[in-house]
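Trainee: below: sequence and its predicted model.
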Amino acid sequence: MLRHIYTTMKITLRDSSPVVLTHNQCSCVAGTVLCNHTVALLFQTAHYTELNMPVVPPVHSCTESEQQWHKPRTMGVKPGPINSMVFTKPVPNRMVQTGEWILQRHGGAITRGLFRVTEAYSAFSIEDRPLVTTMNMRPDKPLVESAFGIVQEGSVLSYQMPALTSRYTTLHTDTPPTPHLPIEGYVILPCDLPLVCSEEEQLHMNSLSVDLEMSHKIEEATREQSSSSEWHLLRKPRVTASRFREICHVRGESSANSLAEPILKGTRQTAEMRRGAEMEPTVAAEYSRLANVNYSPCGLVIHPSTPWLGASPDGVVFDRTEYPQFGLVEFKCPKLCRLQICADGMWLPKLKKSHAYYWKVQGQLLVSGMQWCDFVVWRTTWCKEYTQIQKCKEQSEKK
């Protein structure tokens, strides 16, 4: 076993420009010449000089320095599943070819005759058979989807590389195109608030200004919402719909300052928020089936007339039975139901107009220009799933 070998070094520098090494000595076996220990010491000395340190800083132990494990990452690298990783060469203007695309181009669809591998190599000895014959492939096994196309059930690809699920739900194909948000031609009338901004405040407001084309591009680029770094960056300096009720009930300067601090600091993702984001695709598919609507995700909506405001609806909905046919949807997935819900469905709770969720929905309608929004509550009670849908219309009265 190797022991820790400590070396003693000594260097002499001439105070000139540039600095000249006049003498060096090290206790290692190569100390008579310029060894690696001496070179490392020279680099470290140059580093301290760049930091303007007159002396060598003390070495703190792990118990003397501040702990780092409790500090989470903010906008750094986020962990993710292995099957979402994409390995490509850094070649510009090169499309990534998936396994399914290669299969369609070179081989077409998989037929069940291709799975008769064991029968094809039955005359071969065990030593001469290829490795594919050990996978127990049979034509009577059911086929399942994967990221590389159709594979047999039980294949490694079926669970290591599952099929990519689309966030879009299309039950009706003969529909008009989904409108860009905010709606073109929709104008938010200015309020009669007598407010004069300072020069610094006016510069900040000017930095938030966008035109309609930019608003549409922002909404399209941030449809992943919390998984998008642009979404976090663009909504941070703005007042979002989730804060509308708090802001409209501010009384006094101290109350405004106490509310402005968490808005500027940002909101950390809680366990409930993470759970809602994970369950959103499932809830969206179930909602689309129950309401018989088309669903598509939505990003951050910013209106050019009020660039300091922002709203992030959970999706845009196409409903044939409504007028206008396009609206918004907002999902809520509470972990625990605070009220008992009758199993027969005779009594359903209704969203209070004084609740923050109602103000949030109204804020989304205000910024986007839509006229209605489905407020969907999906919850599990006693191992049963309940889905409640409430239609919220735009309220034009001002308070």
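Mentor: All right, it came through fine.

Trainee: can we go C-alpha only for contacts and neighbour counts from here?
Mentor: Fine.

Trainee: any idea how far residue 214 lies from residue 301?
Mentor: The gap separating residue 214 from residue 301 is 10 Å, by Cα to Cα, to the nearest Å.

Trainee: of these two, who's got more company?
Mentor: When neighbours are counted by other Cα atoms under 10 Å, residue 214 and residue 301 differ, and residue 301 comes out ahead with 28 against 14.

Trainee: dump the residue contacts of that one.
Mentor: Residues near residue 301 by Cα atoms under 8 Å, 6 or more residues apart in numbering: 181, 182, 215, 216, 218, 219, 310, 311, 312, 367, 368.

Trainee: look up how far residue 394 lies from the last one.
Mentor: Here residue 368 is placed at a distance of 11 Å from residue 394 (Cα to Cα).

Trainee: got another, please set it beside the one above:
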Amino acid sequence: MLGLYTFNKTFKTDEQWALKARRYFWPKLFTNKFVKYGLQYENIARDLYSKEFNTNILECGLVIDVNNPWLGYSPDGVIIDEYFLPIKIIEIKCPFDGKKLGIKDLLNSLKYIVKHPNGSLSLKKNHCYYAQVQMGIVLLNVKECDFIVHSSYENKNAVLRGRYTESETYTTTERTRC
């Protein structure tokens, strides 16, 4: 299949084709201090969650929908039942500000968290993290996601429970652009 880039880009030498192949098959990894920080603390957040809720977490890579192979999701963890069937996914975020803020202040600073009058917290429904969670719930055929926010400053997690809402899933993923 010829994409627009492939079709319009003219390569005249073997060296140029080799360069194109290297860029396509072995792209440079995207990284910055925020990504490095998140990767550094993700396992710590996962371990804290596992201990707090006394559960085993299965780590896996990219999950592809068999019927829609253009859809994929990489869960940060999957909670399985005694028959090894997935029952819940976890999504972990380790915001860089968690380096200097306790969990309460960190949650108050995050633009993707909504604080309700009763004190409960949830993800903003028009944020890409909400769409990400809904996509993961659908692709792994579970009903819940525990969205974990980690503060390394206090070495604590906050867990926001998200449930699958069939009526919202399609419209959420359609209207949300990351």
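Mentor: Perfect, thanks for sending it. Here the structure is a predicted model, which means the values were calculated and not measured.

Trainee: returning to that earlier point: more crowded one of residue 368 and residue 394 of the first structure?
Mentor: Counted by other Cα under 10 Å, residue 368 of the first structure and residue 394 do not tie: residue 368 has more neighbours, with 26 against 16.

Trainee: aligned counterpart of the more buried one in the second structure, please.
Mentor: Mapped onto the second structure by TM-score structural alignment, residue 368 of the first structure lines up with residue 140.

Trainee: give me the stretch of the first structure that stretch 57-70 of the second structure matches.
Mentor: When stretch 57-70 of the second structure is aligned against the first structure using TM-score structural alignment, it corresponds to residues 295-308.

Trainee: which parts of stretch 36-53 of the second structure are buried?
Mentor: For stretch 36-53 of the second structure, the neighbour count (16 or more other Cα atoms under 10 Å) marks 37, 38, 41, 42, 44, 45, 46, 48, 49 as buried.

Trainee: pretty sure residue 371 of the first structure contacts residue 317?
Mentor: No - judged on Cα atoms under 8 Å, residue 371 of the first structure makes no contact with residue 317 at a distance of 11.7 Å.

Trainee: average gap between the top helix by length along the first structure and the second structure?
Mentor: If you go by DSSP state H, the first structure has its longest helix at helix 271-291. Helix 271-291 of the first structure differs from its equivalent in the second structure by a mean of 1.2 Å after superposition (mean Cα distance after the TM-score superposition for the first structure).

Trainee: mind listing what's buried in the helix or strand hosting residue 119 of the first structure?
Mentor: Assignment of secondary structure by DSSP states H and E places residue 119 of the first structure within helix 117-120. In terms of neighbour count (16+ other Cα under 10 Å), helix 117-120 of the first structure has its buried residues at 117, 118.

Trainee: how about stretch 256-264 of the first structure?
Mentor: In stretch 256-264 of the first structure, counting by 16+ other Cα under 10 Å, buried: residue 263.

Trainee: what do you get for stretch 376-390 of the first structure?
Mentor: 376, 377, 378, 379, 388, 389.

Trainee: and the third one? What does it align with in the second structure?
Mentor: Right, residue 378 of the first structure. Taking TM-score structural alignment as the criterion, the aligned counterpart of residue 378 of the first structure in the second structure is residue 150.

Trainee: thought its match was touching residue 156?
Mentor: Yes - the pair residue 150 of the second structure and residue 156 passes the contact test of Cα under 8 Å, sitting 5.9 Å apart.

Trainee: could I get the full set of helices for the stretch 251-399 of the first structure?
Mentor: Chain-ordered helices for the stretch 251-399 of the first structure, with DSSP state H, counting those that start in this stretch as the definition, fall at 253-265, 271-291, 356-368.

Trainee: mind putting those helices in JSON lines, distance to residue 247 of the first structure included?
Mentor: Supplementary listing: the helices of the stretch 251-399 of the first structure in JSON lines, determined by distance: least, Cα to Cα, whole Å:
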{"stretch": "helix 253-265", "distance to residue 247 of the first structure": "8"}
{"stretch": "helix 271-291", "distance to residue 247 of the first structure": "21"}
{"stretch": "helix 356-368", "distance to residue 247 of the first structure": "10"}
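
Trainee: let me see the contact set for the match of residue 378 of the first structure.
Mentor: 41, 45, 92, 93, 94, 95, 98, 103, 156, 157, 158.

Trainee: tell me the residue in the first structure aligned with the third one.
Mentor: Aligning on TM-score structural alignment places residue 92 of the second structure opposite residue 331 in the first structure.

Trainee: residues in contact with the nearest residue to its match once chain neighbours are set aside?
Mentor: In space, residue 331 of the first structure comes closest to residue 376 once its chain neighbours are excluded; the distance is 4.9 Å by Cα to Cα, 6 or more residues apart in numbering. Taking Cα under 8 Å, 6+ apart as the definition of contact, the neighbours of residue 376 of the first structure are 287, 329, 330, 331, 332, 387, 388, 389, 390.

Trainee: can you do 7 Å?
Mentor: Under the criterion of Cα atoms under 7 Å, 6 or more residues apart in numbering, the neighbours of residue 376 of the first structure are 330, 331, 332, 387, 388, 389, 390.

Trainee: what does the last one correspond to in the second structure?
Mentor: Pointing back at residue 390 of the first structure there. With TM-score structural alignment defining the correspondence, residue 390 of the first structure maps onto residue 160 in the second structure.

Trainee: my guess is its match meets residue 144, correct?
Mentor: No - contact status for residue 160 of the second structure versus residue 144: not in contact, 10.4 Å apart, counting by Cα atoms under 7 Å.

Trainee: shared neighbours, those two?
Mentor: With Cα under 7 Å, 6+ apart, residue 160 of the second structure and residue 144 have no common neighbours.
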